[in-house]
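Trainee: what follows is a predicted structure for the sequence shown.
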Amino acid sequence: MIVLLPPSETKRDGGDGQALSLDTLSSPALGPLRAELVGELVELAADRAASRRALGVSAKQDAEIDRNAALRTAPTMPAIDRYTGVLYDALDIGSLRSAAAARSRSRLAVASALFGLVRADDRIPAYRLSATSRLPGRPTLAARWRPALEPVLAAIAEDELVVDLRSGSYAALARVPGAVTVEVVAEHVDGRRTVVSHFNKAHKGRLARVLSTSRSEPADAAAVAALARRAGMRVQRRDDHLTVLVAA
């Protein structure tokens, strides 16, 4: 099983690894587009105004542009440690030990607007690029990633069950055939259901922790739902789609 996570805008600084080596990242078929995007971001960083427009940041966030300028030389760390925020706090991979930690790191993957797909232990630098960013004079990132990334994800899905926890903009970068998809909704006392925003990430992080550390290897959506329920989550299933219900 592979648990496919969305990335986060926030990322830890620093790292103890050597500079980025695209050749050492998993899914080497994505290498050419990764190299193109790294080059474009480094070049774009020389023009702060253009970078702000493309990345959707303000002048107060120029440190994000500095990160992009240093993509080729900055230290790296495992991707699963690089990303921060609500989902990654709930996942709390740093608290896992021994076999549970090894299982989790082998099962977790992260969607990335810059790298397409990274596995937990792929070493990457801090960067700023979102799925909705638009680099000057270039097609959308979805248009660029889809031809390269969809075959990679399809090949993974042929061998392993994929539980897709990506947000909409990252899911648009590439489809995953046969994946188990997940949404989180708030259920009100009157029966109404509304989309959860902030807490959506926390519940997906919690689910990712349950699935990635489980000793069992679920083969389908029903088995994924069963694991979530055993962990105390309220889950409804419709075919390959799971709805996690939380009290409003």
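Mentor: Right, received. Where do you want to start?

Trainee: all contacts plus neighbour counts: C-alpha atoms, from now on.
Mentor: OK.

Trainee: now the helices for the protein?
Mentor: If DSSP state H is used as the criterion, the helices of the chain fall at 31-44, 48-55, 62-69, 79-82, 86-91, 98-107, 141-159, 168-171, 198-213, 221-230.

Trainee: tell me how many other residues crowd the closest residue in space to residue 183 that isn't next to it in sequence.
Mentor: Among residues not flanking residue 183 along the chain, residue 243 sits closest, at 5.0 Å (CA to CA, 6 or more residues apart in numbering). Counted with other CA atoms under 10 Å, the neighbours of residue 243 add up to 16.

Trainee: alright, now check it against this:
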Amino acid sequence: MLILLPPSEGKTPAVSGPLFDPGQLHFHPLNDARKLVLAALAEASTGPDAHAVLGVGPSLAAEVARNTILEESPCAPAHRIYTGVLYDALGYEDLTEAQQRKADDAVVVISGLWGALGFSDPIPAYRLSMAVKLPEIGKLSAFWKSHLAGVLAEHASGHLVVDCRSSTYAAAWAPEPSSAAAVNVFQIRNGKRTVVSHFAKHTRGELARHLLTRPGADPATPEQLLAAVAEKWDAELVPATARKPFQLNVILPGQGH
């Protein structure tokens, strides 16, 4: 089982730690592409239009400035750098050592800067969304799509892929539809299903935690995934098509339910 996560938009910088070393990251074939994006990000972050290029406001000036010194910044494991609703709900620090090892093996974070990361890979805090179009690189989702295809297809071979990414990050790599399930979250409001982004992030984090902590064998098929998720939530499974993976719809109760 592999669990795909998006990064968090906000990051918690490491106070101390080793400097960035691409040799410590998973997926070594991506290192040349990572180097290109690192350089393009540093250059874009020094420009007069840096905030417009990166799609951030003036309140994030310190984060934009940090983009120019990433290779001299202290690093920490990705699961500690990434914070926010999804990562809080996953709660890595509260897992047992065995569960943390399982998370380190199972979780892959798809990133606008790094392409793909293992959960324990040491990285600095940075600011860059997959939706950004960097000068010299272009739109990051398109850039990474060509680089991730072979690397992640090989890594995912023989595994069920549980896709908890947002659409922005899902655009960078599409797993084999027959062995993948995209997690969607709906809430019932006035008797109708509604998409709610905050609850979606929280629920995807809780779902990842449930899969990492539940006893028994990991789900190996979309049908087994549905059974595992149904231990905690109302859920349904929509069959895959030639181009679209299974859709695992988690349905939260709400107003009017």
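Mentor: Arrived safely, thanks for sending. Remember, it's a predicted structure, so these values are computed and weren't measured experimentally.

Trainee: does the residue nearest to residue 183 of the first structure touch residue 187 like I think?
Mentor: No: counting by CA atoms under 8 Å, residue 243 of the first structure stays clear of residue 187, with 10.9 Å between them.

Trainee: what's near enough to touch residue 59 of the first structure?
Mentor: residue 52 (CA atoms under 8 Å, 6 or more residues apart in numbering).

Trainee: could you check how far it is from residue 68 of the first structure?
Mentor: Using CA to CA, to the nearest Å, we find residue 59 of the first structure at a distance of 15 Å from residue 68 of the first structure.

Trainee: circling back to that earlier point, how near is the residue nearest to residue 183 of the first structure to residue 8 of the first structure?
Mentor: Residue 243 of the first structure is 22 Å from residue 8 of the first structure, by CA to CA.

Trainee: related to what we said a few turns ago, figure out which of the helices of the first structure is closest to residue 2 of the first structure.
Mentor: helix 98-107 (4.7 Å; CA to CA).

Trainee: list the buried residues of that closest one.
Mentor: 100, 103-107 (16 or more other CA atoms under 10 Å).

Trainee: one more: stretch 161-171 of the first structure?
Mentor: For stretch 161-171 of the first structure, a neighbour-count test (16+ other CA under 10 Å) marks 161-167, 170-171 as buried.

Trainee: what does it contact?
Mentor: Stretch 161-171 of the first structure is contacted from outside by 1-6, 111-113, 131-132, 156, 176, 178-183, 204, 218-220, using CA under 8 Å, 6+ apart.

Trainee: please apply the same query to stretch 194-209 of the second structure.
Mentor: 3, 85-91, 164, 183-188, 229.

Trainee: list only buried entries from the residues you listed.
Mentor: 3, 85-87, 89-90, 164, 183-188, 229.

Trainee: return the residues in contact with residue 173 of the second structure.
Mentor: Neighbouring residues of residue 173 of the second structure by CA under 8 Å, 6+ apart: 144-145, 148-149.

Trainee: restrict those residues to the buried ones and give me that as a ChimeraX selection.
Mentor: Of those, the buried ones can be selected in ChimeraX as follows, counting by 16+ other CA under 10 Å:
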select :144,145,148
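
Trainee: nearest to residue 210 of the second structure, of the contacts of residue 173 of the second structure?
Mentor: Using CA to CA, the contacts of residue 173 of the second structure come closest to residue 210 of the second structure at residue 148, 27.3 Å.

Trainee: contacting residues for the closest one?
Mentor: By CA under 8 Å, 6+ apart, residue 148 of the second structure lies in contact with 30, 115-116, 172-173.

Trainee: could you dump the residues you listed to a markdown table with distance to residue 23 of the second structure?
Mentor: Converted to a markdown table, these look like this (distance: CA to CA, whole Å):
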| residue | distance to residue 23 of the second structure |
| --- | --- |
| 30 | 11 |
| 115 | 15 |
| 116 | 14 |
| 172 | 23 |
| 173 | 23 |
